[in-house]
Every structure is written in structure tokens, then in C-alpha cells.
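Peer 1: need coordinates for the following:
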Amino acid sequence: MNSKKMVLIGLVLTAFFSSLAVFELIPGLLMAFLLLSVGIAVTYYFALSRMRLESLAGISILLKAAKEIGKESKAPEISRQLGLWAQRLVKSEAVLVWWQGEWAFGDEEFTAWPGLETAREWVKNNNEVLVLNQNGGEIFSHPWPSNINSLLGLPLMVAGEAAGILFLLNESKRGYFVPQDSEALEVICQQAAAALNKARDYQEVEYFYKEILFSMLNALDSRFPGFTGHSQRVARVAVLLGSKLGLDEEELRILEYAALLHDAGKVFFLQEGLPGEAGELEEMDKELSVLPMEEHPPLGAQILPDEGVFARICQGILYHHERYDGSGYPEGLSRTDIPLAARIIAVADLYDALTRLAPEEERLEPEFAIKEMKKTMGMLLDPLVVIVLEEVERELDEIT
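Peer 2: Reported below is the predicted structural model:
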């Protein structure tokens, strides 16, 4: 029932009971009671409606905040978004974010306050929300800044431990924080903790990329000079295709690493003295494949740990020789059972083989290479990815 109908019913009932009272058909005391009841009912209805609207508005803000925080993949921006949304949800003088042993966001004026270090240690050790006012009691004996009288600290939990903390500081005129203030922030703290943890995974990938990846690529390049730059070109084409297919920043980074490492398994063949002469390119088989060594995808996938973000990178490495019709290897997957990253890498890999890796007299111009690849759509390659490749043909020269 909407508010207009409720008001109309209230007016009708009031008029009805008033008429009865005028004609003295009901006692005056009973009339007063009935009128009071109608008034209370209408007031209660509007109060509930107001509370419901405020609740829906709060939920809407929380959902928007969680979405904005979750789509970020870099720790500084995640921390900034968390701080800004926290201040919007719970008004405060200042907000700070501590993550993985350092202050990721906040005013240096307050990060230097000794009291904040004490509060940080307490939240980290107890994994609980801390609400602290100027009468902080036994756990807090530090002088407060002149314009601050209340502190709220919420742990950013990862694997059961406070890997980070969100702090809000209130000035005197805003009043003290209360435990209920933390309830509005718990949702975005959970989202931020998950996003920051993903960002930490990416840092591990970056370390692996810098310390190990280049050494493997250099080993391949030195053994097969004709393949120099192949993995980098495949990665650039794959990222271009992925962006056109709507992959987000996180998915594009995973795709890039998988593409860079798609031939990493060849390192094991090199160690065993296999195969061929430097710069030699195996003759393309009937599947237009330039990599006949069927063992290199699983060997390459084994280089990375099968957990976290690495597991997703492994999928692109392991399955980039699967074919759309199920005729590929190592598992004979078909269609959308093949991870999208692997389907994209397969297209980028073959494109580079036809335009750059083939002997000079056999290399194809991009236009003709794409025409040849279109003949394999639905059999070897994902039709959608090939169509996107054709759409970005003019951009390929700039990145390859």
C-alpha cells in the first residue's frame, strides 16, 4: 500500500469517527482513543517508510563502494578508494589505511602520531574493531592531537589475520565514534581486503616476471634466434584482442603473463638438447601449428605454482594448443571448455607465426594471414577471436 492510499484511509477513518462523535453515537473517550490510534498508525507507517528509504540508500552506497573498490588492481588506488568511501559512509576528520607494514593512504600529520601506532598494534594483535575515545583507558595513554577526540580502527582480514587496518579519526565537534559506525564499513573493508590481497598476488607475479621470466625468454632467444621477440609480440597482440573482447585490467594482466610464458616449456627441451638448429622453424602441419612439441604446454605450466593468480596464468599456458573442434592437446578440450585466455593466445600465436616466424619467403602480409586464419574458424580457432583480430588489423602493425 502506497503512502497516498494510507493517508486517504486515515482521513476517511478520521472523518467517520468524527461524525460518530458529533452525533454522540460513541462515547467521547472512545472517540479520542480511536483518533489517537489512527494518528499513531499513520505516523508509524511514514516512519517505517522513511527508515526503509534510508536503509535502501545506505545499501546502494555500500554496493557502489564495493564495486568501485573491487575493480581496482593496484594497492595505492584500492587504499585511496577505501579511504574516500569510508569517509562518505562515516563522517570523519581524517582517514588512514595501513597495509602490509606501511601506510598506504592517509595524512602524514596523523601517521606520525604515536597513539596511532599503539592502536595499530592492538587491532593487529586482536583482529577486532577498536573504538577509542579520549578516555581510552588502560590500552591508551598517549596525548591526543588537539583537533581529534575519537578513533575507529577496523581490521582488513586476510586468512584470519589483520593484514591491514582502516583508521578513521574524529574531531571534537563531530562527536565520538560508536560501535555501530563500524557496521557500515565492514562490507567495504572485506572487499578492500580481498582486492588488496589480489594486488599482493600481482606483486608476486611482477617479481617472478622480472627475476625469472626474462631468463627463460633469453634462453629461448639464444637457442633459437629466429624466435627472438616472439613471446613479446604474442603478448602484445593477445592483450589488444583481450581489451577488445572486454577483459578487465586484472584479466588482461593474467593474459599478458600467460602469453609471455606460453613457450616457457621449451626450456626443458633445450636442456635435453632438443630439437633442431638455431633459428630453425618447424614446418607447419595441417593444423597450422608452428609448435609440434606436444609436451611443452604442460611443462611450461609446471613452472608456476598451481595456486592463486598463478593457477589462472597456468591455464593460458597449458591450453594454448587446444583446438576449437577438440583436436588439440594436451587434453582435447573444445569450444568454451578451453579457457578464453588460451583461445586468445592461440590466435595471437598463429598470427605471429604466419607473419613473422615463417621463413622470409613464406611470410604473409597481415591481411592474407588473417584470411588464412579465417579458414580455420570453428575448427582450430575461436571464430569470435579471429573476427576481432580482423577488426584490429590496422592496429597490429603498431604493436608487432
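Peer 1: use CA for all of it now, contacts and neighbours both
Peer 2: OK.
Peer 1: elements contacting the helix or strand encompassing residue 253?
Peer 2: Counting by DSSP states H and E, the element that carries residue 253 is helix 249-260. Contact here means 3 or more C-alpha pairs under 8 Å, 6 or more residues apart in numbering; DSSP states H and E; on that basis helix 249-260 packs against helix 230-244, helix 308-318, helix 340-352.
Peer 1: could you also give me the structure for this next sequence, so I can compare it with the first?
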Amino acid sequence: MKIEELNEGFYEKLLTIWEKLNASLELDYILRNAMAYLEEVLEAERSSIWELDEQKEELFFRVFSGGDRDKVEEIRLKIGEGVAGHTAMTSAPVIIEDAENSRLWSVKVDERTHFQTKSILSVPLLFREKVVGVVQLINKKNGGVFTGRDLRSVEMMCIPIATALVNAKLFKELEQTFMETALALADAIEKRDRYTAGHTRRVTRYAMWIAEEINLPAAEKKWLALSGILHDIGKIGIRDNILNKDGPLGSGEFETMKQHTVFGAEIVEKIHSLGKVVGGILYHHEKMDGSGYPKGLKGEEIPLFARIISVADTYDAMTTDRPYRKGLSSEEATKELEKMSGSQFDPDMVAAFLRRIPREVRDAN
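Peer 2: Modelled structure (predicted):
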């Protein structure tokens, strides 16, 4: 597409990207598409978005086109270093017609990628007059140079990109705060049960091992982690004399203990944004053959998060000492999981855990 062909279609596309940037949970995907569109419109060979790490006062790649992402992951530019660093320092755009002979240019990226940078259009990402990153277009095709019109097009795109980056950072901070709060709550509940110190964190860690082995999407991993953290939150409704009993529970006591899954789900489902974690909490004691509780679900009727947490929870229970029994070794516990695979546990989740646990045990020793 030639720059002269910019018309209403460009602005329609721009508005569509703005809308997606402000609404999308898959921010990096939308950012890559936005930069790909700018590459097409401005006839550039490559593009990138540098994000500012305020604490370290460094720029790092958030988006990098060209297929060499793994080669540039660790590159950092100080404020004032290179064209991107200069753009961040001055809060002003710059057009470099001959990069190799420019005093601003840094060779770091080209050295890693073996790409030859010739011309650069570098534009600051500003949010409320504060730099949050830098957008760059690299090498005008056919040996041309970037123009003022190119600059104006990029500046228009920078407005929603900057806003999206700030929103994503705020969301990540809020998400981290929420996770820490949930962990603090789980730790407080565990303090009532003197036999399960650290149980929540271990179960969550084991669940994440399984998630990694089955290639669970990153967004789902976050919900799974929260399910793991909150899976026993319902124990807040169980009496201390049952929770801390020195021996095995009687039948009536066990029926009461079983209610912790229901209590936990009732607590969490009141928070509408946590709908995805309710199944992991309510059903993590269900069994594949239908003999579990609270609903007697079978097979894939049991939500995936619950099937994962069930394996993690049982492994931790088996390997934890109790007053009336000593915990099993890791080898003994994994053999028990194998025996119950298919009847009590999802065989795929057991297999994933068994693939991972030897490596983790080996690395810990």
C-alpha cells in the first residue's frame, strides 16, 4: 500500500485497532497486528515497540517483528542510549535517514539479528505527557526515507498503544495484588489447621507443573493458579475440632468436612469476576468413576481445573505427615497415583504430573 493511498480506509482501520487495544486481553497479539499494519501502510521492513521499565530506567522489546525475537529478548537500552533511548529521553520523535552514520544509532540489535538498519522512524509513546515506550519503523522499502506524513500516521497509532500499555501494566499490578491477597487469606486459613502448613502453595505449584506439561494457555494458567490458591478456602466454615482432629475422621465428621468444597464455592461465586475458578474449588474431590463429592460427577463432567487440582491435592496429602501416619515418599506417592489413574484421577493429568515430578525431585536434591 502506498502512502498516497491513505484515505478513509486507514482511519477505519485505525479506529478498529484503537477499539481492540482498549478491550483486548491478548494485548501482545493486537500490538503485533497494529505494527504489521503500520509496516504495510508505511512500506517499512520491520517494526518494534519498546516498553519503558521505570524502575531500571531501561527500554526493552515488547513487540519485535522479523522473526528474531529470541535474539533480542535480553537487549536493554538505557534512557539516552541509541535512537530509542534518545527518543525516550527527549520525548520527541526523530527520523534517521542514514542510521550507520548517525551519532544516535546503537548497533546492539543489528549485532544480534544480523539485520542491517538503514533508516529509522522513532516516535515516543506518551501517556499524560509521560514517556511509557517508543515505537519504531525500520527501513523504508525500495531505499526510500520516512516522511513527515509517515510520522503523523505513527503518532496517531501511538495514542491507543500508549494507553493500552499503561492499562496492561496497571492490570498486572492489580492482578499481582489480588494474588497476594488470596495467598494471605489462604495462609490465614491454614493457620487454623496445624497439619497443613504450606499445603496451598504446594498444591498450586504442583497444579502449575501439570498445566505446563499439558500446554495450558497462559491466561488459563492464571485462573488455575487462583483456583489452587483458593481450593480449600471453604475450610473457614469447618469447626476446629474436626479440622484439627488427631486421628482419622468419623463418618459424620467426614460428611461435615466434605462441605468445605461447597462452602468455598459459595464464598467465591459471590465475586462475579472469579467465575472461572469456582469449578476447581467445588469439584476438586470428584473422581473419574463418579465416586467423589459433592456431585458424583464422572470423567470429563469434572471441570479441567478440578481434575488438575485433584492430582496435586492428593499427592500433597499423601506426602504430608499426619499424627496418625507418616507421609509417603515421592516415589511411593507417585505409584499410588498410577494405581488410581483412570478410576480416581484423569489419566492425562496423572501422566503429566508423572512426567514432571522426577525432574523436580532431581533438581531439588
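Peer 1: before we move on, the earlier item: the helices and strands packed on helix 249-260 of the first structure into TSV, with extra columns for distance to residue 87 of the first structure?
Peer 2: Listed next are those as TSV, based on distance: least, C-alpha to C-alpha, whole Å:
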stretch	distance to residue 87 of the first structure
helix 230-244	33
helix 308-318	31
helix 340-352	38
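Peer 1: now those as JSON lines including mean neighbour count and distance to residue 63 of the first structure?
Peer 2: Output for those, formatted as JSON lines (neighbours: other C-alpha atoms under 10 Å; distance: least, C-alpha to C-alpha, whole Å):
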{"stretch": "helix 230-244", "mean neighbour count": "23", "distance to residue 63 of the first structure": "26"}
{"stretch": "helix 308-318", "mean neighbour count": "23", "distance to residue 63 of the first structure": "25"}
{"stretch": "helix 340-352", "mean neighbour count": "26", "distance to residue 63 of the first structure": "28"}
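Peer 1: which of these sits closest to residue 392 of the first structure?
Peer 2: Residue 392 of the first structure lies closest, by C-alpha to C-alpha, to one member of those: helix 230-244, at 8.0 Å.
Peer 1: what range in the second structure does the closest one sit on?
Peer 2: Using TM-score structural alignment, helix 230-244 of the first structure corresponds to residues 199-213 of the second structure.
Peer 1: the matching stretch vs the first structure, average distance?
Peer 2: Superposing on the first structure places stretch 199-213 of the second structure at an average distance of 1.1 Å from its equivalents, by mean C-alpha distance after the TM-score superposition for the first structure.
Peer 1: so how far is that stretch off the chain centroid?
Peer 2: Distance of stretch 199-213 of the second structure from the chain centroid (C-alpha atoms, centre = their mean, to the nearest Å) equals 15 Å.
Peer 1: same question, stretch 160-173 of the second structure
Peer 2: Taking mean C-alpha positions (C-alpha atoms, centre = their mean), stretch 160-173 of the second structure and its chain are 15 Å apart.
Peer 1: what's the separation between the most centrally placed residue in the second structure and residue 344 of the second structure?
Peer 2: Central residue of the second structure (C-alpha atoms, centre = their mean): residue 218, 4.7 Å from the mean position. Distance, residue 218 of the second structure to residue 344 of the second structure, using C-alpha to C-alpha, to the nearest Å: 27 Å.
Peer 1: ok, now residue 361 of the second structure?
Peer 2: 24 Å.
Peer 1: again with residue 302 of the second structure
Peer 2: 11 Å.
Peer 1: which residues are in contact with each of these two?
Peer 2: Residues touching both residue 302 of the second structure and residue 344 (C-alpha atoms under 8 Å, 6 or more residues apart in numbering): 286, 288.
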